[in-house]
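*Asks:* What follows is a protein structure lacking sequence information:
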């Protein structure tokens, strides 16, 4: 299996969302999207994703949306949020291909050592990667 070309969040997208969401941002924040993502704001992220056509913003939002799966797992994230996320990932698979690949944890055979979302991401990867 070939690893897709990596894609990274952009500083402009981070600064834009930090301002719009009133989130903290400073130059020393590493992995901003993981530091600030909150399950309580999942509906804001999904609404913003649907209202923008900026791929850099959508890419960043998807990183944040998926990150909420950790905190939201006990709130039935997989039942309440995943169907909408999966639909967006299918629709925009090429934009999020590397993100899906990352969350698949293909470098780890023990699924218990992976993310909560890994099994669902692997199923999506297996379905979508051959189509593109």
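*Replies:* Thanks, I have it. This one's a predicted model, so the numbers in the text were calculated from it and none came from an experiment. Numbers count the residues shown, from 1 in each chain.

*Asks:* When you work out contacts or count neighbours from here on, use the C-alpha atoms and nothing else.
*Replies:* OK.

*Asks:* I'd like the next helix or strand past the helix ranked longest in the chain.
*Replies:* Longest helix in the chain by number of residues (criterion: DSSP state H): helix 55-72. As assigned by DSSP states H and E, the chain's next helix or strand after helix 55-72 is helix 77-80.

*Asks:* Name the residues of that following helix that are buried.
*Replies:* Buried residues in helix 77-80, defined by neighbour count with 16 or more other CA atoms under 10 Å: 77, 78.

*Asks:* Can you report how many residues lie near the residue nearest to residue 42 when sequence neighbours are not counted?
*Replies:* Leaving out its chain neighbours, the residue that sits closest to residue 42 by CA to CA, 6 or more residues apart in numbering is residue 65, at 6.4 Å. By other CA atoms under 10 Å, 25 other residues sit near residue 65.

*Asks:* Isn't residue 65 up against residue 43?
*Replies:* No: using CA atoms under 8 Å, residue 65 is not in contact with residue 43, being 9.2 Å away.

*Asks:* tell me the contacts of residue 16?
*Replies:* Applying CA atoms under 8 Å, 6 or more residues apart in numbering to residue 16 gives no contacts.

*Asks:* Please compare the first structure with the one that follows:
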């Protein structure tokens, strides 16, 4: 028994990816950097509103780092534990037995999700234009 499949479209798509890979990687890094900056700023704004007088320096501890990625981009966003009050990040974000979770970072990420997805989709749409 043999199975025959027409792979012409798949081959054409693979060629499009080869031709546009470098451009897509550059655009992906830019989209991730912009999204990380937006999430960081949103997280800082949320934290400023929720941290109150108990953690006034916490919002300034929130930063982001671009991480090396061989084929695209990645970022790590959150409180820097080496900055003042950055070590409070887990407690403030997720809460404890005595403190409710603030979810400042989760809300900032959710607020950025649609725009980020749209930018990623735009990169995908451009891939077919060579």
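*Replies:* Sure thing, it's come through. Worth saying up front: this structure is predicted, and the values here are computed from it rather than measured.

*Asks:* TM-score for these two?
*Replies:* Between these two chains, after superposing, the TM-score reads 0.28 (TM-score structural alignment, normalised by the length of the second structure); 67 aligned residues with a CA RMSD of 5.0 Å.

*Asks:* on that earlier part again, sort out which residues of the longest helix of the first structure are buried, please.
*Replies:* Residues of helix 55-72 of the first structure classed as buried: 56-69, 72 (neighbour count, 16+ other CA under 10 Å).

*Asks:* Repeat that for stretch 72-92 of the first structure.
*Replies:* Neighbour count says stretch 72-92 of the first structure has 72, 73, 77, 78, 81, 82, 85, 88, 89, 90 buried, by 16+ other CA under 10 Å.

*Asks:* Go through the residues you listed and name the one nearest residue 119 of the first structure.
*Replies:* Nearest to residue 119 of the first structure among these: residue 78, at 10.9 Å, using CA to CA.

*Asks:* could you measure the residue nearest to residue 42 of the first structure against residue 99 of the first structure, distance?
*Replies:* Residue 65 of the first structure sits 11 Å away from residue 99 of the first structure when distances are taken as CA to CA, to the nearest Å.

*Asks:* At which residues are the helices of the first structure located?
*Replies:* Under the criterion DSSP H, the first structure carries helices at the ranges 11-21, 32-36, 42-51, 55-72, 77-80, 82-91, 93-104, 118-128.

*Asks:* And the last one, what does it pack against?
*Replies:* With contacts defined as 3 or more CA pairs under 8 Å, 6 or more residues apart in numbering; DSSP states H and E, the secondary structure elements packing on helix 118-128 of the first structure are helix 82-91, helix 93-104.

*Asks:* what's the angle from it to helix 82-91?
*Replies:* 30 degrees (axes from the mean of the first three to the mean of the last three CA atoms, to 10 degrees).

*Asks:* Return the set of buried residues in helix 118-128 of the first structure.
*Replies:* 118, 121, 122, 124, 125.

*Asks:* do you know how far the second one is from residue 71 of the first structure?
*Replies:* Counting by CA to CA, the separation of residue 121 of the first structure from residue 71 of the first structure is 17 Å.

*Asks:* With the first one instead?
*Replies:* Using CA to CA, we find residue 118 of the first structure at a distance of 15 Å from residue 71 of the first structure.

*Asks:* And for the last one?
*Replies:* When CA to CA is the yardstick, residue 125 of the first structure and residue 71 of the first structure sit 23 Å from each other.

*Asks:* cool, and the fourth one?
*Replies:* In this view, residue 124 of the first structure and residue 71 of the first structure are 21 Å apart by CA to CA.

*Asks:* Where do the strands of the second structure begin and end?
*Replies:* Counting by DSSP state E, the second structure has strands at residues 62-67, 74-79.

*Asks:* Quick one, which of those strands gets closest to residue 111 of the second structure.
*Replies:* Closest to residue 111 of the second structure of those is strand 74-79 (CA to CA; 14.4 Å).

*Asks:* Fine by me, thanks again.
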